[in-house]
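Participant: Can you look at this prediction? I've put the sequence above it.
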Amino acid sequence: MPLFRGLRFLTTVNDLRMLPLEGVEVAFAGRSNAGKSSAINTLANHTRLAFVSKTPGRTQHINYFDFGNDRRLVDLPGYGYAEVPEAVRRHWQTMLGRYLAERPNLIGLVLIMDSRRPLLELDRRMLDWFLPTGKPVHIMLTKSDKLSNQEKQTVLRKVQKEFVDNEKVTVQLFSSLKKQGAEETETVVGQWFEAIEPEVTDGAE
């Protein structure tokens, strides 16, 4: 069975001290309304696994989903929201930054960007937090169905060019509406887990 098809909700937390101690995890992050929840639902072939909201900042917690075999998907709060109090925004940004930079269980980051507006300031900040860890990043350019074929290729090449010297960063186009790009994401994330499993086994011995 495809990796994401077995995904199920595990728990939700709002404090880094409450994060699970066991398992390895891949985080999904992105600006509010970039299509992160829709992407997770599409990958899992489940319409309501991750909550989809039209209100920026609605998802305020870290949500954990389980693939099985101690492998987790972590749905991080959307960033770039405007309709929340400043104190709440600072709390989320501090929590996200610490999680990305310090979480030992985290093996890779899937960064969701609206293909019509990629690599905005806060997207780059997320990358600044995470890239120094040396762990892989996979950028999903969502809502690609809203672009012409020429525009799709232009934005894909533009983002790929930004990271041409960093083999840890991969980029793809994705459309939840058209259900396009799921196999590519599945392959990338599956390879991350496969690469880490020997290390986990060795550590257990």
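Facilitator: Sure, I can see it.

Participant: going forward, measure contacts and count neighbours with C-alpha atoms only.
Facilitator: Noted.

Participant: What are the boundaries of the strands in this structure?
Facilitator: For the chain, the strands defined by DSSP state E occupy 8-13, 24-30, 62-68, 71-75, 106-114, 137-142, 169-173.

Participant: ok, structure two:
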Amino acid sequence: MNINVPSKQELMSSSKQVATVIDLNKCMACQACTVACKTLWTDREGAEHMRWMSVATAPGPGFPRDFESKGGGYDERGNPRAGIIPTMVDSGDNLQFNHQEVLYEGKGQSVHLQPKSAQGGTPEWAYNWEEDQGDGDWPNPYHFYLPKKCNHCSHAACIDACSRNAISKRDDGIVLIDQEKCEGHRHCVEACPYKMVFFNPVTQKSEKCIECFPRIDEG
């Protein structure tokens, strides 16, 4: 029985390269894009910490937290390089609030909303945790908001790193993870230099931005 296993080159090939253009001069970090994406694609069990679209203050730790220092990408020989997998807290945590106690138990002003980390205890960090901050010396200080999502890279490290060939490019350049093939090894999470591949602890599979391809396909 012959089984046709596609090469990485085949999985990576496309005749086009999809791109998203965002005018940084107009972005004011209103988070409307983040909320819209979250509501449509990751408002479900196991995906609470995922933000396929995010907007963070720059300079700052970014999202996921300190992603620029977590490695990934390729080494000098062109091989995918394993980086550090962000923790649940790095990805923004899944804060829980005592809504029941505050709103429905008749305790009045004796209680107040208190966030609790999904890991238990007081939150250490969360999405948009820091205040806006600037950098640079006068007269050239800088500060801006950085929208961020999967780049659907022309040469995607996540595709090369996947040991199950579960990740591939469509002909239009959109990079997708086949949920039926994914076995949750998380090599793609390690390899992504932007740390925009997330692990779902419920399904035990990796997930990422799908570039709203169902809507693109509808035209």
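Facilitator: Happy to help now that I have it. Quantities reported herein were computed from a predicted structural model and do not represent experimental measurements.

Participant: care to give me the TM-score?
Facilitator: The TM-score (TM-score structural alignment, normalised by the length of the first structure) is 0.23; 90 aligned residues with a CA RMSD of 5.9 Å.

Participant: hang on, the earlier thing: among the strands of the first structure, which comes closest to residue 151 of the first structure?
Facilitator: strand 169-173 (11.1 Å; CA to CA).

Participant: Buried residues, that closest one. List them.
Facilitator: Buried residues in strand 169-173 of the first structure, counted by 16 or more other CA atoms under 10 Å: 169-173.

Participant: Pipe these into TSV and attach distance to residue 153 of the first structure per row.
Facilitator: Output for the buried residues of strand 169-173 of the first structure, formatted as TSV (distance: CA to CA, whole Å):
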residue	distance to residue 153 of the first structure
169	18
170	15
171	12
172	10
173	9
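
Participant: quick check, nearest of those residues to residue 184 of the first structure?
Facilitator: Closest approach to residue 184 of the first structure among the buried residues of strand 169-173 of the first structure (CA to CA): residue 172, at 7.7 Å.

Participant: so what's the closest residue to the closest one other than its chain neighbours up against?
Facilitator: Closest residue to residue 172 of the first structure apart from its sequence neighbours, by CA to CA, 6 or more residues apart in numbering: residue 140 at 5.3 Å. Residue 140 of the first structure is in contact with 110-113, 171-174, counting by CA atoms under 8 Å, 6 or more residues apart in numbering.

Participant: sorry, back to before: could you dump the strands of the first structure into CSV and include distance to residue 202 of the first structure?
Facilitator: Output for the strands of the first structure, formatted as CSV (distance: least, CA to CA, whole Å):
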stretch, distance to residue 202 of the first structure
strand 8-13, 26
strand 24-30, 14
strand 62-68, 19
strand 71-75, 16
strand 106-114, 16
strand 137-142, 24
strand 169-173, 26
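
Participant: what's the closest of those to residue 161 of the first structure?
Facilitator: With CA to CA as the measure, strand 169-173 is the member of the strands of the first structure nearest residue 161 of the first structure (10.0 Å).

Participant: Between strand 137-142 and the closest one, find me the angle.
Facilitator: Going by axes from the mean of the first three to the mean of the last three CA atoms, to 10 degrees, strand 169-173 of the first structure is angled at 10 degrees with respect to strand 137-142.

Participant: follow-up on the earlier one: if I look at the residue nearest to residue 172 of the first structure, how far off is residue 28 of the first structure?
Facilitator: Distance, residue 140 of the first structure to residue 28 of the first structure, using CA to CA, to the nearest Å: 10 Å.

Participant: Mind listing the shared neighbours of these two?
Facilitator: Joint contacts of residue 140 of the first structure and residue 28 (CA under 8 Å, 6+ apart) are 110-112.

Participant: Who wins on neighbours among those residues?
Facilitator: Neighbour counts for those (other CA atoms under 10 Å) peak at residue 112, which has 27 neighbours.

Participant: Pull up the distance across stretch 190-197 of the second structure, start to finish.
Facilitator: 9 Å.

Participant: could you point out the longest helix in the first structure?
Facilitator: helix 182-204 (DSSP state H).

Participant: can you check the second structure too?
Facilitator: Assigned via DSSP H, the second structure shows its longest helix as helix 32-41.
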